[in-house]
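Participant: This is a predicted model, with the sequence first.
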Amino acid sequence: MLIATLIAAGRLDDRLLSAALDRVADSSFHAWVDEGSAADLAIVDVHSARIALEGWQGCDIVIQSLEHREKALLVADMDSTIIGQECIDELADYAGFKPQVAAITEKAMSGELDFAVALAERVALLRGLPVDDLGECLAQRIRPNPGASTFVRTMRAHGAHTLLVSGGFTDFVAPIAAELGFNSFRANILEREGEKLTGTTQGPIVDSIAKKEALVEAQAHLGLARNAVLAIGDGANDLPMIEAAGLGVAYRAKPVLAERADARLDNHGLDALLWAQGIPRRDWLLA
């Protein structure tokens, strides 16, 4: 059975639910996930349901098979997905050239610039930055997006493996992964000489292909089918892993990703994806 989980936290009343059903041909009410916030609708056609309900009335909608909705592997991008910032942009602000770095980041995330090239250009601008600025930037400016901790910890409590993958840097990714409860992470390493950054990275680059490879490797290691995998990201460099997952979600994403993801999360926190997996709020590990 195909279900569309309709999410309107705290305001999904009978009127809104009835209006949603009227918009989708051959749909019917299946069950509440959380009464007043999330409900499953039985549908026939994915395309028509997405056109009718995606972005409608501030709702979010996730369409998938009822039989495989709870996922056993989460692979998540970090910057502008799990956290609300782009770490390299914030770090560049310490060095006084955030506008230049942010402009490169925007082009890379929109798919207008090769990620490896963009990364090298941005990291080069960090040359000479004191290593201590990394920790200060993390503490002062980097914050998880709403629902991130509840989302990750609840999935892990339900037996899922959680993997944080990032084109950013281990100095930020490692502590964020630990804070939010991820099992593991993969990210780039900033090279340093003494107490300053050299303006280069060390080792293989974690780009779009590396993100997809991390997903495929984790899936194989855990012996999971594709439909057991949930991936979420926001930019063009997340597209390969989003398309490799059984359920690929675009979180407040650039158009290049939003157009090709299985679902979009534009109006709610990350914990809304627990409703999409059929997990009611009473079973959430609230942060």
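Facilitator: Everything's here; your move. Model, not experiment: these values are computed from the prediction.

Participant: alpha carbons only for contacts and neighbour counts from here, please
Facilitator: Fine.

Participant: residue ranges for the helices of the stretch 151-287 of the chain, please.
Facilitator: 170-180, 208-222, 239-244, 255-258, 272-276 (DSSP state H, counting those that start in this stretch).

Participant: Ile189 touches Phe169, doesn't it?
Facilitator: Yes. If you go by CA atoms under 8 Å, Ile189 and Phe169 touch, sitting 5.5 Å apart.

Participant: Just name the most buried of the helices of the stretch 151-287 of the chain.
Facilitator: Among the helices of the stretch 151-287 of the chain, ranked by average contacts under mean count of other CA atoms under 10 Å, first place goes to helix 272-276 (a mean of 25).

Participant: Can you tell me how far the nearest residue to Leu190 once chain neighbours are set aside is from Ala177?
Facilitator: Nearest residue to Leu190, sequence neighbours excluded (CA to CA, 6 or more residues apart in numbering): Thr201, at 4.5 Å. Using CA to CA, to the nearest Å, we find Thr201 at a distance of 20 Å from Ala177.

Participant: let's bring in a second model and compare:
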Amino acid sequence: MQSIAQKIGLIHVTALAQKITPGAIAELATDIASTGGNIERIHRTASFPLTAIEFLISGANSDSLRTSLGPTAKKFGIDIAVQNSGLNRFARKLVVMDVDSTLIEQEVIDLLAEACGVGEQVRSITESAMRGELDFETSLRKRVSLLKGQPSTIIDDVAAKISLTPGARTLIRTLNKLGHGVGLVSGGFSQVINPIAQQLGIVNVRSNTLDIMDNVLTGNLTGPIIDRAGKAQALKDFAAVEKISLANTIAIGDGANDLDMIATAGLGIAFNAKPKVQEAAQSALNAPYLDSVLFILGINREDIEESERTD
């Protein structure tokens, strides 16, 4: 009989939720068996801030597992991540994430618009873009144009209102401590994002830049626009800088602008994302804790706490 270590084609299935009942585990196990899969090992990797249960599966196909586990996961409110096993799972990774509504809880353009008294107009343009009537660059330029004439100090006022998503600091600190690469890529603005990146110790950063002249917003942008394609290119560029293969990259995002980046990465994670993004990504997280990404990467709660103790 082969030991687990001798078996090839193993698959990790990670189940995450606030609470996972024995009944839910039993139904997930039945779903796994229905695909022809055998559970070689099952263990809890975390109980805070979420419960995380990892199944090690042999004899199954990743796509079949995702399809089979979907209804049970939805029934019990469980997020499911399916990954192939092997040495790559524990190789050095590059994690690149969106900023607005991913790394931070807010949308910066909305905060700026409200502060400038043009919130309703900006929302109207955003809704038009979501209906497919405007592309990202056009909609971004239209929204930024409404900020024309405002003092640049308004950026600092907005920055003071920004809060990191729960678990963001833990995620980044743990990845840095374990030697992984981290990057931020955003359709938002460098004047807001760069200080956050510096505070978190992130050097791989790419975003748009508001044009400022004589301490006043001109209503224009400077430099190339970071759109859907720009985000994917940034991931490739960061991977080259970090000398990490694309197979060992992880992209985390929530909107349509993240789809190319998610498709380019070795692993795409939809974080509290729009349905279209959840369908495109290999994994979806719907709990509000960004550090739950660590459990998908095979890093357990004990590893996280140990890295924090050695600070």
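Facilitator: Good, I have the coordinates. Here the structure is a predicted model, which means the values were calculated and not measured.

Participant: Nearest to Cys137 of structure 1, out of the helices of the stretch 151-287 of structure 1?
Facilitator: helix 170-180 (9.1 Å; CA to CA).

Participant: mean shift between that closest one and structure 2?
Facilitator: Here helix 170-180 of structure 1, set against structure 2 after superposition, deviates by a mean of 1.5 Å using mean CA distance after the TM-score superposition for structure 1.

Participant: burial measure for the nearest residue to Gly86 of structure 2 once chain neighbours are set aside, as a count.
Facilitator: Nearest residue to Gly86 of structure 2 in three dimensions, chain neighbours excluded: Leu10, at 7.6 Å (CA to CA, 6+ apart). Leu10 of structure 2 has 23 neighbours, counted by other CA atoms under 10 Å.

Participant: Then Ala102 of structure 1?
Facilitator: Using other CA under 10 Å, Ala102 of structure 1 has 18 other residues around it.

Participant: Surely it and Asp89 touch.
Facilitator: Yes. Using CA under 8 Å, Ala102 of structure 1 is in contact with Asp89, at 5.4 Å.

Participant: Return the distance of the alignment partner in structure 1 of Val108 of structure 2 relative to Val229 of structure 1.
Facilitator: Aligned by TM-score structural alignment, Val108 of structure 2 pairs with Cys87 of structure 1. Distance from Cys87 of structure 1 to Val229 of structure 1, counting by CA to CA: 26 Å.

Participant: again with Pro240 of structure 1
Facilitator: Taken as CA to CA, the span from Pro240 of structure 1 to Val229 of structure 1 is 14 Å.

Participant: Number of residues surrounding Trp149 of structure 1?
Facilitator: No, residue 149 of structure 1 isn't Trp; it's Ser. 22.

Participant: Confirm for me that it is in contact with Gly181.
Facilitator: Yes. The criterion here is CA under 8 Å, and Ser149 of structure 1 meets it with Gly181 at 7.2 Å.

Participant: quick one on the thing from earlier: export the helices of the stretch 151-287 of structure 1 as a markdown table, with columns for distance to Ala25 of structure 1.
Facilitator: Shown next, in a markdown table, are those (distance: least, CA to CA, whole Å):
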| stretch | distance to Ala25 of structure 1 |
| --- | --- |
| helix 170-180 | 40 |
| helix 208-222 | 36 |
| helix 239-244 | 27 |
| helix 255-258 | 24 |
| helix 272-276 | 21 |
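
Participant: quick one: the strands in structure 1?
Facilitator: Under the criterion DSSP state E, structure 1 contains strands at 2-12, 28-34, 36-43, 60-65, 73-77, 161-169, 184-193, 196-202, 229-233, 247-251, 263-265.

Participant: Can you tell me the centre-most residue of structure 2?
Facilitator: The centre of structure 2 sits closest to Ile252, judged by CA atoms, centre = their mean, with a distance of 2.1 Å.

Participant: Residue in structure 1 paired with that one?
Facilitator: Under the alignment (TM-score structural alignment), Ile252 of structure 2 pairs with Ile232 of structure 1.

Participant: can I assume its match is in contact with Ala76?
Facilitator: Yes. Ile232 of structure 1 lies in contact with Ala76 (CA under 8 Å); the separation is 5.0 Å.
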